[in-house]
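Asker: Got a predicted structure plus its sequence, pasted below:
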Amino acid sequence: MIEWREEGVLLSVRPHGETSVIVEAFTRAHGRHLGVVRGGVSRKLAPVLQPGAQLDLRWKARLEDHMGAFTVEPVRGRAAAVLGDRLALSAMSSALALARFSLAERAAYPGFYDQTVALLDALAEGTGWLPAYLDWEMALLDQMGFGLDLSGCAVRGVNEDLTFVSPRTGRAVSRQAAGAWVDRLLPLPEVMLGGPAHLDGVLEGLTTTGHFLEHKLAPALGNRPPPEARARFIDVLSRAR
């Protein structure tokens, strides 16, 4: 029998038979992991098994390559805190869906796990989460091998007046170097360089990360389209302007 125990974020829940569910969780040491929770539809467990919840997870299986089974205990819930905030709820749904979409099963991403927990906590608290979400998407691209290089201009090497991102290389481009290519470049708002987190700037930043999610990451994962939850989040965020 193989067994481990640690905390994790609940990414998704789906029915399995009449009384059980299959949960997908993201943990620090064991990555994105699936398992059956017996009795998961019960009145005791159903309120606990809400996407975004922090859980104490114990996983058991006879063999390493089996799906295995989880027993769960609540650590803290987050769904109730965001239910009354459509924007935060859509951001949480987007983050959970992108994690499911992108992360390799059973591969550990310890630093990114910590950043995910911090983002979900910020969403539940309702403060400071908008730039944190953009940072999270940038970190996701970096984890997947498509990180942006914003350290200096790809053309001139300078780190001043960086205003654009090359859609091909993901490298920053200065205003002076953009020239006739300006209409083909992606925006690089100040917030992506540690500047003020204005809503319009965050939306511009998400336009840029969205390009790489759709045109770099998705093809690498077998041309599956990015999750619709992200598009819904962008729509809700755009309406909040």
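Answerer: Alright, I've got the coordinates.

Asker: contacts, neighbours, all on C-alpha from now
Answerer: Will do.

Asker: how near is the closest residue to residue 174 other than its chain neighbours to residue 151?
Answerer: In space, residue 174 comes closest to residue 162 once its chain neighbours are excluded; the distance is 4.1 Å by CA to CA, 6 or more residues apart in numbering. Per CA to CA, to the nearest Å, residue 162 is found 9 Å from residue 151.

Asker: one step back: show the contacting residues for the residue nearest to residue 174.
Answerer: 152-153, 172-175, 188 (CA atoms under 8 Å, 6 or more residues apart in numbering).

Asker: ok, now residue 34?
Answerer: Contacts of residue 34 by CA under 8 Å, 6+ apart are 22-25, 67-68.

Asker: Would you mind putting those residues into CSV with distance to residue 207, secondary structure and neighbour count alongside?
Answerer: Below are those laid out as CSV (distance: CA to CA, whole Å; DSSP: H, G, I helix; E, B strand; the rest coil; neighbours: other CA atoms under 10 Å):
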residue, distance to residue 207, secondary structure, neighbour count
22, 33, strand, 21
23, 31, strand, 23
24, 28, strand, 22
25, 28, strand, 29
67, 37, coil, 16
68, 39, coil, 19
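
Asker: next up, a second structure to put side by side with the first:
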Amino acid sequence: MHFRAEAIVVAVRPHGEHGAVVRALTAEHGLQPGYVRGGRSRAMRPVLQPASVVVGDWRARTEEQLAGLTVEPVHSRAPLFREPLPAAALEWACALTAAVLPDGQPYPRLHSALEGLLAAIEAAPAARGWAVALVRYELLLLAELGFGLDLEHCAATGRNDDLAYVSPRSGIAVSRVGAEGYESRLLPLPRFLTQGGAAEWEDILAGLRLTGHFLERDLLTGRAAEVLPARMRLIDRLMRAVA
């Protein structure tokens, strides 16, 4: 097994005294693990930082064997990890991707969306410039893995107007009329997810609560304790930024 591809580093785990097992997302080959000899060295740390882009060369004798991986830096986002809020966003986006995607299955839309999200975090002067993209990326992850939400019509009336809530059980939108009397049992649906346009912080946080519910229920079963602390750190820092 041998291939060479540009990839986004999403997880790095120490292995042995000096090496590291790296998981990186490629457009054509999906999420790919590989062992990088000397991956924990001072020279390699900024290259193998989650969210950085590399060109990787994977080689293994069999498909079942962990490939040996050599990398060449393309674009490092290591400097962003000195800033608490962007660091938390990069950490969560990469940790989530590494946790839920199966190895070796291509998801070109997710690869493109993740690169767009990471670039937005890097470029935007304030979190409001990338927080909407984060909500949309989480929704895309759910959809690509078979747990997409239906935000096109009301579960109660079948109509597609005045959608304001989502059923936490079915993941289907509910209109204000259809939700009457049951509002407290439903998740608010922020307008930017159905109508586009700018989003206020209240809507962004509602969007994150919405996606967080379904991520934890459908994609992070058995892994919530391992992954969700990164999301909690991000939400906490976003709340501080809003205050």
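Answerer: Yep, that arrived. Just so it is clear, the structure is predicted and the values come from calculations on it, not from any experiment.

Asker: which neighbours do residue 162 and residue 151 of the first structure share?
Answerer: Joint contacts of residue 162 of the first structure and residue 151 (CA under 8 Å, 6+ apart) are residue 172.

Asker: Give me the buried stretch members for the single longest strand found in the second structure, please.
Answerer: As far as residue count goes, and with DSSP state E defining each element, the longest strand of the second structure is strand 2-15. Using 16 or more other CA atoms under 10 Å as the test for burial, strand 2-15 of the second structure gives 5-12, 15.

Asker: List just the nearest of those residues to residue 116 of the second structure.
Answerer: Nearest to residue 116 of the second structure among the buried residues of strand 2-15 of the second structure, counting by CA to CA, is residue 8 at 11.3 Å.

Asker: For that closest one, which non-adjacent residue is closest in space?
Answerer: Closest to residue 8 of the second structure by CA to CA, 6+ apart is residue 53, at 4.6 Å.

Asker: From the centroid of the first structure, which residue is nearest?
Answerer: Residue closest to the average C-alpha location in the first structure (CA atoms, centre = their mean): residue 95, at 3.5 Å.

Asker: List the contacts of the counterpart of it in the second structure.
Answerer: Superposed on the second structure with TM-score structural alignment, residue 95 of the first structure falls opposite residue 93. Residue 93 of the second structure makes contact with 114, 134, according to CA under 8 Å, 6+ apart.

Asker: and the gap between residue 93 of the second structure and residue 100 of the second structure?
Answerer: Counting by CA to CA, the gap from residue 93 of the second structure to residue 100 of the second structure is 11 Å.

Asker: rewinding a little: so which elements touch the longest strand of the second structure?
Answerer: strand 19-26, strand 53-59, helix 84-100 (3 or more CA pairs under 8 Å, 6 or more residues apart in numbering; DSSP states H and E).

Asker: Return the set of buried residues in the last one.
Answerer: Neighbour-count burial for helix 84-100 of the second structure flags 85-100 (criterion: 16+ other CA under 10 Å).

Asker: any idea which helix or strand comes after it?
Answerer: Downstream of helix 84-100 of the second structure, the first helix or strand assigned by DSSP states H and E is helix 108-123.

Asker: Which part of the first structure matches that following helix?
Answerer: Going by TM-score structural alignment: helix 108-123 of the second structure matches residues 110-125.

Asker: doesn't residue 147 make contact with residue 141 of the first structure?
Answerer: Yes - Residue 141 of the first structure lies in contact with residue 147 (CA atoms under 8 Å); the separation is 4.9 Å.

Asker: neighbouring contacts of the longest helix anywhere in the second structure?
Answerer: Among the segments of the second structure that qualify as a helix by DSSP state H, the longest is helix 224-242. Applying CA under 8 Å, 6+ apart, the external contacts of helix 224-242 of the second structure come out as 84-85, 88-89, 91-92, 95-96, 99, 127, 201, 216, 220.

Asker: In those, find the pair that's most separated.
Answerer: The largest separation in the contacts of helix 224-242 of the second structure, counting by CA to CA, is between 99 and 201 at 27.3 Å.

Asker: For the longest helix of the second structure, buried residues please.
Answerer: 227-228, 230-231, 233-235, 237-238.

Asker: Kindly report the same for stretch 125-142 of the second structure.
Answerer: When burial is assessed from 16+ other CA under 10 Å, stretch 125-142 of the second structure yields the following buried residues: 127-128, 130-142.

Asker: Count the neighbours of the corresponding residue of the second structure for residue 210 of the first structure for me.
Answerer: Counting by TM-score structural alignment, residue 210 of the first structure lines up with residue 212 in the second structure. Look at residue 212 of the second structure: counted by other CA atoms under 10 Å, it has 18 neighbours.
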